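Visitor: A predicted structure for the sequence below; I have some questions about it.
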Amino acid sequence: MKKALIRNNIMLVILAFLLFLAVALFVLYRFQWKQQDTFMRMIMAEVELAYNNHDDDAAVFVLDYAGEHDRRITVLDPQFRVIADSHDDRVGTDKSSRPELVEPDTVKARYSTTVNLTMLYIAREMEDGNYLRISVPAATQTAAYNQLILWFSLTGLAFVLIYAGGLFKLNQNLLAPWEQAKKGMKALKEGRYQVMTTFHPYPEINEIIHEMNDISLDIARHVRNVERYQEQLSRVLNEIKQAVMLFNHQNILLYANKDARTLFDLDDEAIGNPAYHGIRSTEIKQAVTDVNQNRKESAFDYKKDGSVYEIRAFAVADKGSAHEDATVLLLCRDVTQSRAVEQMKRDFFSHASHELKSPLTAIRGYAELIEHKLVKQEEVEDTARQIVRQSETMTTLVEDMLMLSRLENIKETTYTRQRLDHLLEEVVITLKPISDHKNMTLSIQASDIEMMCDPLDLQKLFKNLIENAIKYSPADTLIDIQLHLDNDHIIFKVADQGLGIEPVHQQRVFERFYRVDKGRKEGGTGLGLAIVKHVVLKYQGKIDLQSKVNEGTTVTIKMKKNM
């Protein structure tokens, strides 16, 4: 209201002043033009008299009479061609198109390209038939007019400013209480409580402002509590490590936490728009629709970029009446690792059961033969050896399973300083009977290396790799074993001249119970290379396998000496 009053009053004054200024300027313009016309005719009369009485050449005349008032004098023949010009040496120039020559004895104002100024012109025919043209700079005649316009403008502006200042001060005293109330309401809208003073000369206004202060204080307290709760809730939702989204009854996305924005590549524009704007999965959009329309909750898996997410959609409220009411809660939890672990457990128990079943079946079969006296006396000893052999297979399998379980569930481990060359030597001694049986040569090159480790880990690693090389190499061949340092890394290499591994199997030989050829007679537990892989991972190492069919296999282990 204050601004409207001031604006309307000032506009009225400005309009009145502009109308007065326009009338004054018009009158001044007419007066100034009349003065210019009179002035130019006086000069023309003076120069005309001198021209009619001169006896010299026209060029001399124009130079003699051009100096006063910055005059420019031009003499033209009856065809309006220049005979002489005080400011231009060129003669013979056709000036017939000039306005002052088209309408002689009339004052004209135009821009001259010869002198680059706006000039006042007048031309008149002389007694000898020639034409005399006089021109002077327009600025010499309009200076006073321009000063008068400037004075009028400045005076009017000063009047408007003085009037506006007085009007502003008057309205300020009248409307100050309402302006203060407006600021208080605006601050409350922005979440800030601002006390409004009540020291005004109007008691009624003081009472209203006092009530507004009480209401504003209550609202400010409530807003602060809500904001604090929202901040805590948002922090919790961002820390629970799963995507959380809320939708209303129109499938419009109302909220998405940090994980949801990352998972579905949502930006700020997605909030407040239907689900299909930011979420491309038809299953998720259908799940939200089912909850809103049929109150049907659902749970399913969603795959993206090689990861698996468990999606759960369920109702959190009845159909909301307001646009901001949330009706559907969507939770997305990354279950990639847990699903992989579950699958690994299923595969492990399946393979373990199968591997244990074979020796148990054999032991039971031999035992039943003995029980029913179907084994001859001379075959009892051989049957007993078979039972012992199958028992040893079971024992080895169980030991490897326990070893693998220990490596997968690493807790605090106490390492001791060990000589790796000594551990390697002990392993080679235990495997020597097997290599001697196949008349194989073990070439060992081992440096003196100490390392903080669990000796059982390294013994298993050495044994499994060397034993595999012996088992899957033909008799009378060489196995090259190397153990040395390369800067701060320990290098252990085993190279054989065996059957080799096809490329399709090379990436899988380190999986549990994986066998390249399940029909081979030389079969182990299927856990040896899996144990090797877990030992290498435990000591932050790397495995490199190079193999060619019927040429041999080379396995290189690289581990940090000091972890």
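Guide: Thanks, I have it.

Visitor: Could you use CA atoms for every contact and neighbour count after this?
Guide: Noted.

Visitor: Give the buried residues for the helix or strand hosting Ser353.
Guide: Using DSSP states H and E, Ser353 falls within helix 336-371. Neighbour-count burial for helix 336-371 flags His351, Ala352, Glu355, Leu356, Pro359, Leu360, Ile363, Tyr366, Ala367, Ile370 (criterion: 16 or more other Cα atoms under 10 Å).

Visitor: A further structure is provided below for comparison with the first:
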Amino acid sequence: MTKKIFKSVLLVAVVMVLFCCTFILGILYRHFTTIEEEQLGAQLGFVVTGVENGGVDYLKSLTEKKYRITWVEPDGTVKFDNKTDASKMENHANREEIKESLKFGRGECTRYSSTLTQRTIYYAKKINDGSVIRISISQETVLKLLFSMISPMAITILLAVILSSLLARGVSKKVVEPLNNLDLNKPLQNDAYGEIAPLLRHIEHQHRQIDEQVLELRQKKDEFQATIENMDEGLILLDAKNSIISINPAAKKIFGTTDECLGKDFLTVERNTSVGNTIKEAMEKGKAEIILKRYGLDYQLGISKIESAGKTLGAVLLAVDVTEKNNAERTRREFSANVSHELKTPLQSIIGSAELMENNLVKEEDMPRFVGHIRKEAERLVNLVEDIIRLSWLDENRDMETELVSLKDIAAETKEALENTANEKNVTINISGEDIKLHGVRSLLYEIVYNLCENGIKYNKEGGKVDITLSKEAGKDILVVEDTGIGIKEDQQSRIFERFYRVDKSRSKETGGTGLGLSIVKHAAMYHNADVTLESTEGQGSKFTVMFPREE
């Protein structure tokens, strides 16, 4: 700042010196020129009077050589000149001052030398005989005077530089010291110049804005940190050298590491070569992904390159648990294969029987049996298609119309619908407990009770029973279907709700089961936010419990 003040003071001083010198010189030059012109005019009057009275003799008698005096005839011939031989001088008829004198009686003119450093003032006057007396004086121009003042002005400017330097030090110290003592953290509490008050107010305003922005950034950072800390997905940020700069708890768990990994190369934490190749691919192509298996789970590791203005800044790694998705896809493929098989089996049986009948390979007395077989397989096929449609609807989780449903009424309807089937096996269906009413989809609730009771009859013993019990316990409405049938082996119990799974395939084929009944029960219960549990002992029977959340 001292340099700026010095330059400013010096510039002002030099400009002022130059201006003052030039201004004063101009005024003085103008003043003295005016005086000299007045003296020249007066002197011309004296000379004219002398010439008119004394002629050439008067001019020769003049000893004053300050002025040049020239006597010019009316035709321009020089008759006399006090400084040059008149006979050698050119005709002056075309001189401006001579022409004016001959025409108006008086004339004047100023002419400059070729170097512009000298100027000559000419005054002329016509006398009685018609000739002209001219008087002139030469003087230095302002430019010549300025050149002559270069040395004094240089000395003056040098003095100005010295004084400016001293003045700048003093002024800058006085000006800068209060500025250096400013507390910019508390701008409005400073006792400084009034002129910088607007600046201090602006700084205070900037501080408030910066504080607000910092607070906002901190809040966003905290929100981002809280978000990634509570994510189920694993998130890792890498720099351009693959060093870990951020990792959330989920990622630590997936890759089996701790906060100590921060700053380390990710490939020293995850030594899987495939992961390293995937990161390299992402850096080349922008994105890449790979499936990782960890702790019995499938993770889709997506890697995206981070870049700005064409420069690679790092990468972000996101590990998403896709186990359920993969299992669902696997189940879908298995289901498709099973559906194809289950549909193909009765169709092949129907086609086989029809071909035998078409080729007259069936005896007349066996014809009813073959027709009955075709009808039975067709019914099985229809039941299978209907069950598949029901499951598809449940898988799509469609919104269905709900109503207030009495489970006791549904149990009674189920008992009536299965009465003939139960009588064929001499199985008794009993209903007990209190009436439970809940909001639900009537058709799905009927499927739950019907399928559980139907299985209880199909896989029961001769003379057995199926008990339907309704009760309320601890905020839940409970439906229990218990039979005295063949039971289910312990190693098969975890799979009975799978689609097309049959505990006893031969018995299922005989009874016309599709293998989808319990899967429908499970999905229908899930639609109502209910849980289904099984208790079974081989040879003693099975107990299915469906627990519905009670409505307030």
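Guide: Sure thing, it's come through. Predicted model only: the values in this text are computed from it and were never measured.

Visitor: And the TM-score between them?
Guide: The TM-score (TM-score structural alignment, normalised by the length of the second structure) is 0.56; 372 aligned residues with a Cα RMSD of 4.6 Å.

Visitor: State the span of the second structure onto which the helix holding Ser353 of the first structure is aligned.
Guide: Mapped onto the second structure using TM-score structural alignment, helix 336-371 of the first structure spans residues 323-358.

Visitor: thinking again about what came up before, with distance to His222 of the first structure added, can I get the buried residues of helix 336-371 of the first structure in a markdown table?
Guide: Formatted as a markdown table, these follow (distance: Cα to Cα, whole Å):
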| residue | distance to His222 of the first structure |
| --- | --- |
| His351 | 63 |
| Ala352 | 63 |
| Glu355 | 68 |
| Leu356 | 68 |
| Pro359 | 74 |
| Leu360 | 73 |
| Ile363 | 78 |
| Tyr366 | 83 |
| Ala367 | 83 |
| Ile370 | 88 |
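
Visitor: Just list the residues touching the residue nearest the centre of the first structure, thanks.
Guide: Nearest to the mean C-alpha position of the first structure, counting by Cα atoms, centre = their mean, stands Asp267 at 9.1 Å. Asp267 of the first structure is in contact with Arg261, counting by Cα atoms under 8 Å, 6 or more residues apart in numbering.

Visitor: what are the ranges of the helices in the stretch 101-250 of the first structure?
Guide: Listed in chain order, the helices of the stretch 101-250 of the first structure (DSSP state H, counting those that start in this stretch) span residues 139-189, 203-239.

Visitor: quick one, strands of the stretch 1-150 of the second structure?
Guide: 68-72, 78-81, 106-112, 118-126, 132-140 (DSSP state E, counting those that start in this stretch).

Visitor: in the stretch 251-400 of the second structure, which spans are strands?
Guide: So, for the stretch 251-400 of the second structure - with DSSP E, counting those that start in this stretch - the strands run 287-294, 297-308, 311-321.

Visitor: how big is the angle separating the shortest one from strand 311-321?
Guide: Right, strand 287-294 of the second structure. For strand 287-294 of the second structure against strand 311-321, the angle by axes from the mean of the first three to the mean of the last three Cα atoms, to 10 degrees is 40 degrees.

Visitor: okay, now the aligned partner of Ser506 of the second structure in the first structure: neighbour count?
Guide: Alignment note (TM-score structural alignment): Ser506 of the second structure maps to Gly519 of the first structure. By the criterion of other Cα atoms under 10 Å, Gly519 of the first structure has 8 neighbours.

Visitor: so Gly519 of the first structure is in which element?
Guide: Per DSSP H and E, there is no helix or strand for Gly519 of the first structure.

Visitor: again, but for Asn550 of the first structure
Guide: Asn550 of the first structure belongs to no helix or strand, assigned by DSSP H and E.

Visitor: who's in contact with the counterpart of it in the second structure?
Guide: Under the alignment (TM-score structural alignment), Asn550 of the first structure maps onto Gly539 of the second structure. Counting by Cα under 8 Å, 6+ apart, Gly539 of the second structure touches Gly485, Ile486, Gly487, Ile488.
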